[in-house]
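In: Need the 3D shape of this:
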Amino acid sequence: MARSRIVAYEVLEAVRDSDAYANLLLPTRIERARLSEADAAFATELTYGTLRMQGFYDAVIALAAGRPTAQVDPPVLDVLRLGVHQLLATRVATHAAVNESVALARRVAPAAAGFVNAVLRTVSRREADDWRSLVADEAGSPDEALAAVHSHPVWVVRALRTALEREGRGEELVALLEADNAAPRVNLVSLPGLAEPPAELGEPDRYSPVGLTAPEPLRLVAEHDGRVRVQDEGSQLAALALSRVAPVRPGERWLDLCAGPGGKTALLAAEALAGGASVVANEVVPARAELVRRAVAAVPADVPVDVADGRDLDPAERGAPDGFDRILLDAPCTGLGALRRRPEARWRKAPADVAELTELQGELADSAFRALAPGGVLAYVTCSPHASETHGTLGRALARWGAEAELLDTADVVQSLSRHPLDLAGDGRTVQLWPHRHGTDAMFIALVRRAGSDRPSGDEPAR
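Out: The predicted structure follows:
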């Protein structure tokens, strides 16, 4: 049996049993199995493809097996999901997909090998489009049909539609769902002032002035010792919106409040170094704080990383007795904007999680705003387009802060630093990026200035 299939199964098992993150576990399992480049690519496709389309595959399996997937033992169900992915979404020959899946079943659940064989042979008798039609016909409503065919929970489909309709772009829903299920290309950031410009390393990003793609991205990362690193273009724009909202004044103090795993911190630290500012990072989870320390190690500047609850922030204890000039709050969220890269996230969250997260986001936003110096700027960022986590959290915070807070024209700031114009919709005061429209994660960005002195206001031209 191909080791790539075993690796993919083991990752699915860990995601199911231990709430593991596939993007963190898979590289380790690939290295441990000493897979060739081709086998590693196949294991990656099997893992991510199966997780992305799990909802659709479960609907297919239920029809082919004649029973709900809840009645199938979890290890057997994972084997079937991997087999269905090979049959409906890859060029693997039918006999190989079925035979290798049966062999895998004999390894993890020997008594179910015949069942796996029968179900996959039934699946193999129809094309993927036929199964999509059958699954849609079985759905109880149009939303349920969209959810099943495009492999998103129904509540997520409705939340994404609401966010798009807020922009007057509700007709883009199917394109967004399809983009969530497409494997993203590895995107890189070249830390400004510390590595070569993007055009000297590969193909510059369309929007981010410090981003790029390259034929061998991981080789570039290895060669640059942290100065070139993997980072989504949307994350780059979110960090740059804060660092370039106005020219940096020497001596400014910046804070990344919820810094883990540190990609945005490293970019902010490079920007701060160039302008004579300093950065402090905070992260509540010790393991993630260690990731931040590793991320900023490539920047030749002192970037303290504190482990603390961001809701209990005392600027004076962080070297900013008068408050911070710029604060990034990349708030904990549902992560619905990064389903391309973290496909298991869609199956782990529930509507009830949104209320808990928005309460936390509001508390963190209040803490960050209190920690701003007069005239300081807060970047409120989420990797979720859910209206409750974006405009909802922000709107309630602005109401609490009253006249002391000014929502800046964030769209103008981001457009001014972008290499090409962005197709933005909505209110114009905030920015919502989209996978289907911009090729980025669905990052939400809002810049808020605290009343006071003439510190960065967004009225000055970005550098």
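
In: only C-alpha atoms for contact and neighbour calcs from this point on.
Out: Noted.

In: these two touch, right, Val381 and Pro332?
Out: No - contact criterion C-alpha atoms under 8 Å: Val381 and Pro332 do not qualify, at 9.3 Å.

In: what about the nearest residue to Leu237 once chain neighbours are set aside, distance to Leu201?
Out: Counting by C-alpha to C-alpha, 6 or more residues apart in numbering, Leu237 lies nearest to Ser208, which is 6.1 Å off, once chain neighbours are set aside. Going from Ser208 to Leu201 by C-alpha to C-alpha, to the nearest Å gives 14 Å.

In: same deal with Val221?
Out: Remark: distance between Val221 and Leu201 (C-alpha to C-alpha) = 11 Å.

In: and if you look at Arg249?
Out: 30 Å.

In: List the residues that contact Thr122.
Out: Ala64 (C-alpha atoms under 8 Å, 6 or more residues apart in numbering).

In: quick one: it from Asn187, how far?
Out: 39 Å.

In: Same question for Leu242.
Out: 21 Å.

In: Repeat that for Arg419.
Out: For Arg419, the distance to Asn187 equals 16 Å [C-alpha to C-alpha].

In: These two: who's more crowded?
Out: In this view Arg419 and Asn187 are compared by other C-alpha atoms under 10 Å, and Asn187 has more residues nearby, 18 against 15.

In: Could you pull up the residues touching that one?
Out: By C-alpha under 8 Å, 6+ apart, Asn187 lies in contact with Gly211, Leu212, Thr213, Ala214, Pro217, Val230, Gln231, Asp232, Glu233.

In: wait, isn't the last one in contact with Gly211?
Out: Yes - contact status for Glu233 versus Gly211: in contact at 6.4 Å, counting by C-alpha under 8 Å.

In: intersection of neighbour lists for these two?
Out: With C-alpha under 8 Å, 6+ apart, Glu233 and Gly211 have common neighbours Asn187, Leu188, Val189, Asp205.

In: about what we covered before: so Ser208 and Leu201 - more neighbours on which side?
Out: Higher neighbour count among Ser208 and Leu201: Ser208, with 23 against 18, using other C-alpha under 10 Å.

In: Surely the more buried one is in a helix?
Out: No - read with DSSP: H, G, I helix; E, B strand; the rest coil, Ser208 is coil and lies in no helix.

In: structure for this one too, so we can compare:
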Amino acid sequence: MSESGTSGSGRGRGHQPGGQGGGQSGSQPGGQGGARGGSRRNAQGRERNRGPQRGFTESAPSQRTRRADPARLVAFEVLRAVEAEDAYANLVLPARIRHHGLDKRDAGFATELSYGALRGQGTYDAILARCVDRPLDQLDPAILDALRIGAHQLLAMRVPAHAALDQTVGLARAVIGAGPSALINAVLRKVSARTLEEWLDLLLSTETDPTRIASIRYAHPEWIVRALRQSLVAHGRPATEIDELLEADNAAPVVNLVALPGVGSLDEALEGGATPGELVEGSALSSGGDLGRLASVRDGSTRVQDVGSQLVARAMAAVDLGVEAVPGSEGAGERWLDLCAGPGGKAALLGALARQRGAHLLANEFAPHRAKLVRQALSAVPRDAWEVRTGDGRDLGTEQPESFDRVLVDVPCTGLGALRRRPESRWRRTPKDLVDLGPLQRQLLNSAIDAVKPGGVVAYVTCSPHPAETTAVVSDALRKREDLELLDAGAALDSVSITGHLEAGNELTAQLWPHVHHTDAMFLALIHKKA
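Out: Have a look, this model is predicted:
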């Protein structure tokens, strides 16, 4: 019987409550338990075997787990939502944890299992392909997700093999079906026969292509391995750092917090075990857990935000525009623009900084539902410091030309710099995305340049290090106009960092890296419109 034919709910397909048989073929009324007609159902009506070629698992029937462990069920539901609904794991996971009422320990387990299985998908699929007697794309997707969950427990978590097998098979039996659970049991037993390093040695024993080797070892598509190696060189770093970068992508990121300047405080977070951030003031590092328990997080005055995003927002706000001002009034009366503000993380930080300096922020977002998120993110900042506009950022340069002193344009991009936080992205993105996004990125940057005043500055930001999304876009803009010049973005980042020496600059643009700065791979170019 094919696995796809048994997917769906049900333990013991066709079994009726009460043991009556319900007229099922081969079932005897009154619980006679006969084997008439070749039935393999026992006295309780359960189908004990799917075929003469398959035997029982090593555990006795009474000892087999027949329910889904809540933490593993959460991970399975996350993987199913990502695969079947194109959902984002970081959005689905918290909701499923709350739905199932997981405590802190189980929530941590579910998080590692979900993200780990998604990050390692390429490596695990290569291993599973050696253990399944058909191409993986012929398996029911739910079965494949269960196998990935089992493989991650067996190969990359400190879960005893017997527990990983028993609980994963129990999960499959509860939510997929008895037939598929037998297949999953057999495949995972093969997986458990080797350690991860032993599997990698086997898989790579005949490989000679460095890109292919890195792709399997570090679970990145080959095109991304090539793209990131090219990105390192383009931003002045040696290509030999590629293994370190890929490894950093696979490390579980520490949760970064920011207290909105003049609005929030980190005291509660620090008292709860967070540690002060090492790169930028007003930041902290948290071990995770339920951050919603913090009142400052609930009211929005303290936010979860990668320190790379904090640095680029602060760098734009701190640029000296060369306008003489009374000491202490720098920025007073300025108009700031966040051209692509959704979902609002950088906008909240900029709004708080603008309020401190007597400036006013316009946060623009194209999608209405994301504009709502921007308003929510800014709600902790006094209302007189900001407003939200719902509209196409490409039109703002025409509608409000030369109206803003500082413009942040954080353009839509492939997100290749945030793969550690978006574990599913590496399997969704394709080289075509680079081609498709290029025109939009250029149009948004041109609009930002049109919207900034002479003497003002545009901060072009991407969460991608790829030169097609970073230096190429900026170079195109500079080549078409004579009133633009690059400011030193690396020096600007240094000026707002605690260390004062990030070594992120390269020919006036700046690139942060996960393996160097422990941030997302944020790119920053500061474009000054000459007065």
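
In: Which residue comes closest to the aligned partner of Arg169 of structure 1 in structure 2 once chain neighbours are left out?
Out: By TM-score structural alignment, Arg169 of structure 1 lines up with Pro238 in structure 2. Computed as C-alpha to C-alpha, 6+ apart, the closest residue to Pro238 of structure 2 that is not its neighbour in sequence is Leu232, at 6.3 Å.

In: so where is stretch 483-497 of structure 2 in structure 1?
Out: The aligned range for stretch 483-497 of structure 2 in structure 1 is 404-418, by TM-score structural alignment.

In: Flag every buried residue along that stretch.
Out: Within stretch 404-418 of structure 1, the residues scored as buried using 16 or more other C-alpha atoms under 10 Å are 405-418.

In: quick one: terminal-to-terminal distance for that stretch?
Out: Using C-alpha to C-alpha, one end of stretch 404-418 of structure 1 lies 29 Å from the other.

In: contact partners of that stretch?
Out: Stretch 404-418 of structure 1 has contacts (C-alpha under 8 Å, 6+ apart) with 207-209, 237, 240-241, 244-245, 398, 421-422, 424, 428-431, 445-451, 457-458, 462-463.

In: Same question for stretch 285-301 of structure 2.
Out: Outside stretch 285-301 of structure 2, the residues that touch it by C-alpha under 8 Å, 6+ apart are 104, 107-108, 254-257, 259-260, 263-265, 268-269, 273-277, 302-303, 377-381.

In: just stretch 229-239 of structure 2 next, same as before
Out: Residues outside stretch 229-239 of structure 2 that contact it (C-alpha under 8 Å, 6+ apart) are Glu241, Ile242, Pro465, His466, Pro467, Asn506, Ala510, Gln511.

In: For it, which residues meet the burial criterion?
Out: Judged by neighbour count (16+ other C-alpha under 10 Å), stretch 229-239 of structure 2 contains these buried residues: Arg229, Gln230, Ser231, Leu232, Ala234, His235.

In: Nearest residue to the middle of structure 2?
Out: With distances taken as C-alpha atoms, centre = their mean, the residue of structure 2 nearest its centroid is Arg422 (1.4 Å).

In: Enumerate every residue touching the counterpart of that one in structure 1.
Out: Correspondence of Arg422 of structure 2 to structure 1, assessed by TM-score structural alignment: Arg342. Going by C-alpha under 8 Å, 6+ apart, Arg342 of structure 1 touches Tyr21, Ala22, Asn23.

In: Filter the contacts of Asn187 of structure 1 by whether they're kept in structure 2.
Out: Compared against structure 2 with both residues aligned by TM-score structural alignment, their matches' C-alpha atoms under 8 Å, the contacts of Asn187 of structure 1 retain Gly211, Leu212, Thr213, Ala214, Val230, Gln231, Asp232, Glu233.

In: Quick one: map Arg80 of structure 2 onto structure 1.
Out: Per TM-score structural alignment, Arg80 of structure 2 is aligned with Glu13.

In: just the strands in structure 2 please.
Out: Taking DSSP state E to define them, one finds strands in structure 2 at 255-259, 275-276, 283-286, 302-304, 335-338, 360-365, 386-390, 404-410, 452-462, 484-487, 505-506, 509-511, 523-529.

In: Turn the ones you listed into CSV, columns for distance to Pro180 of structure 2.
Out: As requested, the strands of structure 2 are exported to CSV (distance: least, C-alpha to C-alpha, whole Å):
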stretch, distance to Pro180 of structure 2
strand 255-259, 37
strand 275-276, 46
strand 283-286, 40
strand 302-304, 40
strand 335-338, 50
strand 360-365, 46
strand 386-390, 48
strand 404-410, 46
strand 452-462, 43
strand 484-487, 59
strand 505-506, 53
strand 509-511, 47
strand 523-529, 46
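
In: Contact partners for the nearest residue to Glu334 of structure 2 once chain neighbours are set aside?
Out: Using C-alpha to C-alpha, 6+ apart and skipping the chain neighbours, the partner closest in space to Glu334 of structure 2 is Ala359 (4.7 Å). Applying C-alpha under 8 Å, 6+ apart, one finds that Ala359 of structure 2 lies in contact with Gly331, Ala332, Gly333, Glu334, Arg335, Trp336, Ala385.

In: how near is Ala359 of structure 2 to Leu353 of structure 2?
Out: Computed as C-alpha to C-alpha, the Ala359 of structure 2 to Leu353 of structure 2 distance reads 8 Å.

In: show me what contacts the aligned partner of Asp106 of structure 2 in structure 1?
Out: When structure 1 is aligned by TM-score structural alignment, Asp106 of structure 2 is paired with Asp39. If you count contacts by C-alpha under 8 Å, 6+ apart, Asp39 of structure 1 has them with Arg3, Ser4.

In: other SSEs contacting the longest helix seen in structure 1?
Out: When structure 1 is parsed with DSSP state H, its longest helix is helix 351-370. On a contact count with 3 or more C-alpha pairs under 8 Å, 6 or more residues apart in numbering; DSSP states H and E, helix 351-370 of structure 1 meets strand 324-330, strand 372-382, helix 393-401.

In: Which one, of the ones you listed, ends up nearest to Glu144 of structure 1?
Out: Glu144 of structure 1 lies closest, by C-alpha to C-alpha, to one member of these: strand 372-382, at 26.7 Å.

In: Perfect, I'm done here.
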